[in-house]
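Participant: Sharing a model that was predicted from the sequence below.
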Amino acid sequence: MTQYFLTVPHDSAEEPTMASMQEFDPADLAAVIAAVDEFNTALKDSGAFVFAGGLYPPSTAKTVDPSAGAPRVLDEPFVEASQYVGGFWVIEATDEAAAVEWATKASLALQGRIEVRALQEAPDA
């Protein structure tokens, strides 16, 4: 089966974090958390779940850049963008249509956009 990367985009201007999520209406936040938990359970029960995680915002990023010879550690993301990946799932699916079906369920749970991309297969040796 192919692995797919389902990403959760966020707007860079907002940089939502677990702390800032506490500013949401408690009932709305509880509903989203419950919906995501239900989605994660369905992924796991189906055998499609590989792993998932949330990412800190780009303002916390370090970029290691060896282009000037010796690697330099920069206190910045590797690219400035109006949006960034705030979280993700890696799933296994039989095909792109099945991955999009899972992404649709994730989108409904989060009430937001989800991007679907297949992970590249290892080249034959």
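Facilitator: All right, it came through fine. Residues are numbered from 1 along each chain as shown.

Participant: going forward, measure contacts between C-alpha atoms and count neighbours the same way
Facilitator: Will do.

Participant: how much space between residue 55 and residue 9?
Facilitator: 11 Å (CA to CA, to the nearest Å).

Participant: again, but for residue 84
Facilitator: On the measure of CA to CA, residue 84 and residue 9 end up 6 Å apart.

Participant: In terms of packing, which of the two has more residues around it?
Facilitator: Legend: neighbour count by other CA atoms under 10 Å for residue 84 and residue 9, higher for residue 84 (19 against 16).

Participant: That one belongs to a strand?
Facilitator: Yes: under DSSP: H, G, I helix; E, B strand; the rest coil, residue 84 falls within a strand.

Participant: show me the contacts for it.
Facilitator: For residue 84, the contacting residues are 9-12, 57-58, by CA atoms under 8 Å, 6 or more residues apart in numbering.

Participant: Among those residues, which are located in strands?
Facilitator: Of the contacts of residue 84, the ones assigned to strands by DSSP state E are 9-11.

Participant: From those, pick the one nearest residue 102.
Facilitator: Among the ones in strands among the contacts of residue 84, residue 9 lies closest to residue 102 (CA to CA), at 16.1 Å.

Participant: here's the one I want to compare it with:
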Amino acid sequence: MTQQYLLSIYQPDGETPPPEVLDPIMANLAALNEEMQAKGVWVFAVGLHPPSTATVVRAKGDDVLLTDGPFTEGREHIGGFTVIRAADLDEALEWGRRLAGVLSPLAIEVRPIAFG
């Protein structure tokens, strides 16, 4: 039985790299996503807008507080993620290594998804 894993992509705050830097990375990422799809491990992947576009919703008793901006302040944020199916953590970590290689020097966090 396979387990689903979240591969979170951490990136530094700041400007998006210029096209001459970003375009080859995105091409390599598309190729890796296609390989994951062909091997049946890819569930879905998304990129996220900057943390400045976030709204945090927090319930306190009967009140709900809305706060603009990210939940935590930091120098990096989750810029996107991929959900995969893998037989075990070792297989998920191998895909995480591959993703880290494409997106170097960005960090990839690999975490199993808990269902119900």
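Facilitator: Received, thanks. This is a predicted model, so every value here is computed, not measured.

Participant: After superposition, what is the TM-score?
Facilitator: Remark: TM-score between the superposed chains equals 0.88 [TM-score structural alignment, normalised by the length of the second structure]; 114 aligned residues with a CA RMSD of 1.6 Å.

Participant: that older thread, residues shared between the contacts of residue 55 and residue 9 of the first structure?
Facilitator: 85-87.

Participant: which one of those residues is nearest residue 19 of the first structure?
Facilitator: residue 86 (14.0 Å).

Participant: ok, and the closest non-adjacent residue to the alignment partner in the second structure of the closest one?
Facilitator: When the second structure is aligned by TM-score structural alignment, residue 86 of the first structure is paired with residue 79. What sits nearest to residue 79 of the second structure in space, not counting adjacent residues and going by CA to CA, 6 or more residues apart in numbering, is residue 48, at 5.2 Å.

Participant: counterpart of the one you found in the first structure?
Facilitator: Match for residue 48 of the second structure (TM-score structural alignment): residue 55.

Participant: hmm, back to that, and the residue nearest to residue 79 of the second structure, how far from residue 75 of the second structure?
Facilitator: From residue 48 of the second structure to residue 75 of the second structure the distance is 16 Å (CA to CA).

Participant: Which of the two has more residues huddled nearby?
Facilitator: A count of neighbours by other CA under 10 Å puts residue 48 above the other of residue 48 of the second structure and residue 75, at 12 against 9.

Participant: What separation is there between the more buried one and residue 38 of the second structure?
Facilitator: Residue 48 of the second structure is 24 Å from residue 38 of the second structure, by CA to CA.

Participant: what do you get for residue 58 of the second structure?
Facilitator: The value you get for residue 58 of the second structure to residue 38 of the second structure, if CA to CA is used, is 40 Å.

Participant: do residue 101 of the second structure as well
Facilitator: Distance from residue 101 of the second structure to residue 38 of the second structure, by CA to CA: 19 Å.

Participant: Which residue of these two possesses the greater neighbour count?
Facilitator: Between residue 101 of the second structure and residue 38, counted using other CA under 10 Å, the more crowded position is residue 101 (15 against 10).

Participant: Which residue of the first structure sits opposite the more buried one in the alignment?
Facilitator: By TM-score structural alignment, residue 101 of the second structure lines up with residue 108.

Participant: now do residue 28 of the second structure
Facilitator: By TM-score structural alignment, residue 28 of the second structure lines up with residue 35.

Participant: List the contacts of the closest residue to that match other than its chain neighbours.
Facilitator: Distances taken as CA to CA, 6+ apart put residue 109 closest to residue 35 of the first structure, at 4.8 Å, once the chain neighbours are dropped. By CA under 8 Å, 6+ apart, residue 109 of the first structure lies in contact with 32, 35-36, 39.
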